[in-house]
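*Asks:* okay, here's the prediction I keep looking at, along with the sequence it came from:
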Amino acid sequence: MAKHAEEKKFLEFSRRHVLGLMGSSAAAIGFGLPGRAYADDQEIVKSHGYSYFGDLKYSADYKHFNYVNPDAPRGGQIVLSARGKFDTLNRFARKGDFAAHSGLTGESMFATGPFGTAIPSDSLTDSYGLLAHTIEYPKARDWVIFHMRPEARFYNGTPVTAHDALFSYNLFLEQGIPGLQALMKQRIIGVEVLDDHTIKYSFVDGISRRSLLELAGGLDIFSKDWYEETGERLDEPSLQPPMGSSPYSVADFEINSYVVYKRNPDYWGYHLPINVGRHNYDRVRVEYFADSAAEFEGFKAGDFNFRVEGSTKRWATGYDFPAVENGAVKREALPSERPPNGTGFIFNFQEEKFQDLRVREALQLAFNFEWTSASLQYGLTTQRHSYVENTEIEATGLPEGAEKAFLESLGDLVPEEIFTTEAVRAHASNEATLVDRRNKRKALRLFSDAGWEVNDQGKLENVDGEVFTLKIMMHSATSDTSRAIITNYVNNLNDYGVEASIDKVDSAQAQQQFIDKEYEMLLHANRPFETSGIGLLQRHGSETADESSHNLQALKSELVDAIIYASLDATSREEEVVSLKALDRVLRYLRIQVPVGYVADNWVAYYDMFGRPEKLPAMSVGYLDFWWINQDKYDALKASGAVR
């Protein structure tokens, strides 16, 4: 399932009154800039970056990130693959399928990875200035001022100014994805240009200060003049990507076939420490394929040169072709220090039949992880119990200490079972047979308790004579392994008495149904949460349940809401960990999905023409960010005919 920005509007919070800045004639204190006045009780922070809880990893005089090779050569081309189709280069459009990596065109006040990489990749909480060289804010975080780099330039050579930043803010407010519009309205009360390279964002009073600076600092900034000259709209599909200022821009494309991004040799920001050792490819090309089989054949033929492998079957049996045997292609299992994606069969809670916790538990019992891993995935997957597996946030055993005290503070919202039963773990199944009879008996008891009995035809039926039906949506470009997992789960459900089937949909249809939540279940992933932030409200908050495509389950839970809001108000990392551990515990108790396990490492295969730092950072493999082309190796592969 292609990732897509929200297409439906959040329910807005009430707009609260604005907290006025007091004492406008008072002398500037702390780190305030000369000539600007602040209240005498406001401590002003001025910095090259931002970290919510305290010290930044990198000081103001840092030369480069620790994990990059500052002497990495620039040049060459990495060629990637994608499955499906695309018909727009504007990722903010409300319709259509946008091209892979088409979001790289814009830059923001804080640095973000143009190809989706965390920046920096060795810190969970830090943000560093890119278009802004300095940020300025009071300890209370009522507002933030960004001091922009005067040397920043758009692709066409025109300066990036505060006027462009204000225009872009208003553009998102008027034409942006509705979910983002609401998010901005809920939190940003006003934006003011102070001079050509200085802009101030003021925040709504009475809400959590968490993520406010990141929200303002993460908005893409586009050229005001370009939009006015072209008449382009942010919300409509277009084959003209918005005019941005990043190191890469679209150089060539053919709809549904390929897209090429070219590194700008005149990019304004190469001299910045934040960019040293990064953006090393001259060109990034993405080749499109109809399905996973054609895609892999393309890799074997050298049509693309870097592959992230997601198929256990292919990893176990597919890499026996000549290019692997003669060393032209390398395979690596790179250790991951991040929690795995929470992949599983997602319940859409808009469906009445999923409202009963007993039904969800019964449907979980119908999935046999052990058989699936052994029979379909060559034993290469690990059972997943938590949404933050193998981290300090993972809930274990009974709640104790600070976590117990935190849960007790939430009063009657917390079911007694949370305190008296250990954190929910995925059930065990018989590896030797798809249908585990013990789990089936337990599931049928749960169905019965929820009002579903097996009728004479072997189908689950309620007192009104309605049969329990279930459709699992499946994208036409779904991999062979995922298809097999879905098919066997459906077979098991039918054995249990559920009238289950697969709803096969093409790329465009799947995208729209995903956005509109027109599915009962689908195989997808809940993102792990290592820190708090307003993203948790998007993914699990009640306000977003019916509207946000990020809230996959359409989850509405007062308890979950209370935990998220508490995490947003945490005043230390220790408090944050306690609240997020409680969130993990409660989401598992609510059984919001059927977990399917995970691969512990990052599997990559590539033609042996790349260089990378010896020690990779914890948060990213970084092949699109800080790897590079080894020209001698490439020349040898080219001469041998291994690559095209």
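*Replies:* Structure's in. What do you need? Since the model is a prediction, treat every value here as computed from it, not as a measurement. Residues are numbered from 1 along each chain as shown.
*Asks:* from now on I want contacts and neighbour counts done on CA atoms only, so please keep to that.
*Replies:* Noted.
*Asks:* could you list every helix and strand in contact with the helix or strand that contains residue 172?
*Replies:* Taking DSSP states H and E as the definition, one finds residue 172 inside helix 162-175. Counting contacts by 3 or more CA pairs under 8 Å, 6 or more residues apart in numbering; DSSP states H and E, helix 162-175 packs against helix 178-187, strand 188-195, strand 198-203, helix 224-230.
*Asks:* relative to residue 129, which of these is closest?
*Replies:* Nearest of the helices and strands packed on helix 162-175 to residue 129, taken as CA to CA: strand 198-203 at 13.4 Å.
*Asks:* list the helices and strands that closest one packs on?
*Replies:* strand 143-148, helix 162-175, strand 188-195.
*Asks:* residue 307 and residue 300, how far apart?
*Replies:* Going from residue 307 to residue 300 by CA to CA, to the nearest Å gives 11 Å.
*Asks:* next, the residue nearest to residue 227 when sequence neighbours are not counted: secondary structure please.
*Replies:* Leaving aside its chain neighbours, residue 227 sits nearest to residue 233 (7.5 Å; criterion: CA to CA, 6 or more residues apart in numbering). Going by DSSP: H, G, I helix; E, B strand; the rest coil, the secondary structure assigned to residue 233 is coil.
*Asks:* the structure to be compared is supplied as follows:
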Amino acid sequence: MARPILLLLILLALPALRPACAEVPEHGAPTHGIAMNAGVTHGIAMHGDLALPPDFTAFPYVDPAARKGGTIRQAVTGSFDSLHPHIVKGVPALGLGHVFETLLTRSWDEPFSLYGLLADRVEVAGDRSAVTFRINANARWHDGTPVTAADVLFSLEMQRRHGTPNRRLFYAKVAAAEAPDPQTVRFAFASNADGTIDREMPLLMGLMPIHSKAFWEGRDFNRTTLEPIMGSGPYRIATVDPGRRIVYERVRDYWGRDLPTRLGQFNADRLEFDYYRDDSVALEAFKAGQGDVRYESDPAKWATGYDGPARRDGRIVREELPNRRPEPARGLIFNTRRPIFADLRVRRALGMATDFDWIGRSLFHGLLTRTASYYPNSDLAARGLPEGEELRALEPFRDRLPPELFIRPFTLPDGGTGSGPAGLRANRREALRLLEQAGWRVRDGRLTDAAGNRFAFEILLSDPSEERVALEFTRSLEPLGIDARVRTVDSAQFQGRLDRLEFDMTMRWWASSLSPGNEQLYYYGSEAAGQEGSRNLAGIRDPVVDALARSIAVATTRAELIGRVRALDRVLLWGHYMVPLFHSPVDRIARRSTLHRPVNTPLYGPMLESWWVAP
């Protein structure tokens, strides 16, 4: 599936392009940096110190002199039925993150650090039990009215009542919210059950999407809508063809264009997203000149699909750009709410039956790496045996974890290449042994339980390009007597079934930043397992997972954080909640030669909002 560069994950919406401009702001003088109270730095870092000084003028991965103007077009797959990205209902259009803003914004060259955006001052309590934001006096909605503390408090109320489950989970920790004056808002946080304070909460409040209270008067915040919603960001919606096309135009008098956190970004005058039902058609549209940039997630298309006149004469440029972020942990995810997948032995057995080495060579041209972590491609991934901070995090739960976890590194089954067909046959014999232990037997070529019920399930997909792997997986289960079927539905139906948790198995992913925190409970926590729209697709309900995921947000040092994330990673791996697939160690990007990028690539990989169009 085509997607905007850097599927981040993480954090609360799909990313897309963003442009800026350099004219003098209409409302007052530009504000550079964040002025802080004595003893408080000019931003918030989750751990350690901020990388940028108080007088920084721009992020190091942008070109402050980037050319303004032109159009950036993307040919994407799927559909959309809503322009409201901050509720559970509907499938929002790509690019809406450019319409809405937050109090603070991330530096993508640091694991988790925030600098000023709508807020130009921030004060954090020493124990992180409270945070105070001073709203920039220049901050304006697109109708020219000021952004106020009342808008921030309204946004918190709406997110707590109607936001996605992860936001409702986070913002429930706000014990008190007040506005001492129209430009100041203060949040105090409740203690955890053990008396600790969630150290991530000041940053999460800084990343809360802010909505206009006045705009929503007389409107229902909890309904999908195709009416453009007023924001304060660098773009507004220009035209919409529901499900097919959306166009954004740069806000000419954008209030924040000269902020150091905005300079050199949001450079195109227009952003256009054209939707296609099939990614192969989207690729052909790009090659034919109907798109300017494409993130290629399919190695087969990267290897063979871009040949043509435009590439040969230099109009299309292809690049493989390395990054140091965790890649999405993609896999065939078991819905453990289904009785047939409730037994760990069954889940482990199904992961042993497929020759993934052959799949990697044949379907992906050897360009992908088999995923063996929930945080692949990063130093957060568990490796070897637990030691140091990781072992300290695991030790209290030793009696509730499999003994092998402490004495044997987690490894994926040999898919067959390393030990030949005999190795794959041995894996399948072991899989049958595990299935028999779980109460399943092969009778007349069919795997059944004691009551004669056949082991059968459905794999739910939304992208036809995913069918190749899913079908190979189902074929590999036939020798075990398992009846697995693949069903591909449109994106709206797919998302609806995921939201309602109505599936047996699906091909999906979990994505994390270099500084995981509260979202880990949303991904893997017991409370999230029963929530509609939850990202705990696997239905994980494990007190050990809950405790480890909760401990990550209260880590006080980077070393402590890494150890706790590795501990969680190891426990999830030994839980066999998915059959891991593959990830790419680089970003593969094709672009028109007229689309240019800065010299520096940030820690998280290329950021399209810093690119520009030049003839």
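*Replies:* Nice, thanks for sending it over. Not measured: the values here are computed from a predicted model.
*Asks:* what count of nearby residues applies to the aligned partner of residue 428 of the second structure in the first structure?
*Replies:* Counting by TM-score structural alignment, residue 428 of the second structure corresponds to residue 440 in the first structure. Residues lying near residue 440 of the first structure (other CA atoms under 10 Å) number 20.
*Asks:* so what's residue 440 of the first structure up against?
*Replies:* 365, 366, 496 (CA atoms under 8 Å, 6 or more residues apart in numbering).
*Asks:* in space, what's closest to the counterpart of residue 151 of the second structure in the first structure - neighbours in sequence excluded?
*Replies:* Alignment note (TM-score structural alignment): residue 151 of the second structure maps to residue 164 of the first structure. Nearest non-adjacent residue to residue 164 of the first structure, counting by CA to CA, 6+ apart: residue 224, 5.2 Å away.
*Asks:* for that neighbour, what are its contacts?
*Replies:* By CA under 8 Å, 6+ apart, the neighbours of residue 224 of the first structure are 163, 164, 167, 168.
*Asks:* centroid-nearest residue for the second structure?
*Replies:* residue 9 (1.7 Å; CA atoms, centre = their mean).
*Asks:* now do the same contact list for the residue lying closest to it once chain neighbours are set aside.
*Replies:* Leaving aside its sequence neighbours, residue 9 of the second structure sits nearest to residue 511 (CA to CA, 6+ apart; 5.1 Å). Each residue near residue 511 of the second structure by CA under 8 Å, 6+ apart is listed here: 8, 9, 10, 326, 327, 328, 329, 375.
*Asks:* cutoff 6 Å now
*Replies:* 9, 10, 328 (CA atoms under 6 Å, 6 or more residues apart in numbering).
*Asks:* and it, what pairs with it in the first structure?
*Replies:* Looks like residue 511 of the second structure aligns to residue 527 there (TM-score structural alignment).
*Asks:* and residue 361 of the second structure, that one's in a helix?
*Replies:* Yes. Under three-state DSSP, residue 361 of the second structure falls within a helix.
*Asks:* mind checking how far the aligned residue in the first structure for it is from residue 429 of the first structure?
*Replies:* Mapped onto the first structure by TM-score structural alignment, residue 361 of the second structure lines up with residue 374. Relative to residue 429 of the first structure, residue 374 of the first structure is positioned 12 Å away (CA to CA).
*Asks:* if we can go back for a sec, counterpart of the residue nearest to residue 164 of the first structure over in the second structure?
*Replies:* With TM-score structural alignment defining the correspondence, residue 224 of the first structure maps onto residue 213 in the second structure.
*Asks:* how far away is its match from residue 358 of the second structure?
*Replies:* Residue 213 of the second structure sits at a distance of 55 Å from residue 358 of the second structure (criterion: CA to CA).
*Asks:* need the helices for the stretch 501-615 of the second structure, in chain order.
*Replies:* Using DSSP state H, counting those that start in this stretch, the helices of the stretch 501-615 of the second structure run over 519-524, 526-529, 543-552, 558-575.
*Asks:* what do you get for the stretch 251-400 of the second structure?
*Replies:* Under DSSP H, counting those that start in this stretch, the stretch 251-400 of the second structure gives helices at 279-285, 299-304, 309-312, 344-350, 356-364, 388-394.
*Asks:* flag every buried residue along the third one.
*Replies:* Of the residues in helix 309-312 of the second structure, those scored as buried under the neighbour-count criterion (16 or more other CA atoms under 10 Å) are 310, 311.
*Asks:* try stretch 43-55 of the second structure
*Replies:* Neighbour counts over stretch 43-55 of the second structure (16+ other CA under 10 Å) mark 43, 44, 45, 46, 47, 50, 52, 54 as buried.
*Asks:* CSV please, covering these and showing distance to residue 110 of the second structure and secondary structure.
*Replies:* Shown next, in CSV, are the buried residues of stretch 43-55 of the second structure (distance: CA to CA, whole Å; DSSP: H, G, I helix; E, B strand; the rest coil):
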residue, distance to residue 110 of the second structure, secondary structure
43, 12, coil
44, 11, strand
45, 9, strand
46, 10, coil
47, 10, coil
50, 8, coil
52, 10, coil
54, 16, coil
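*Asks:* okay, now stretch 127-143 of the second structure: how far is its last residue from its first?
*Replies:* For stretch 127-143 of the second structure, the separation between the terminal residues is 39 Å (CA to CA).
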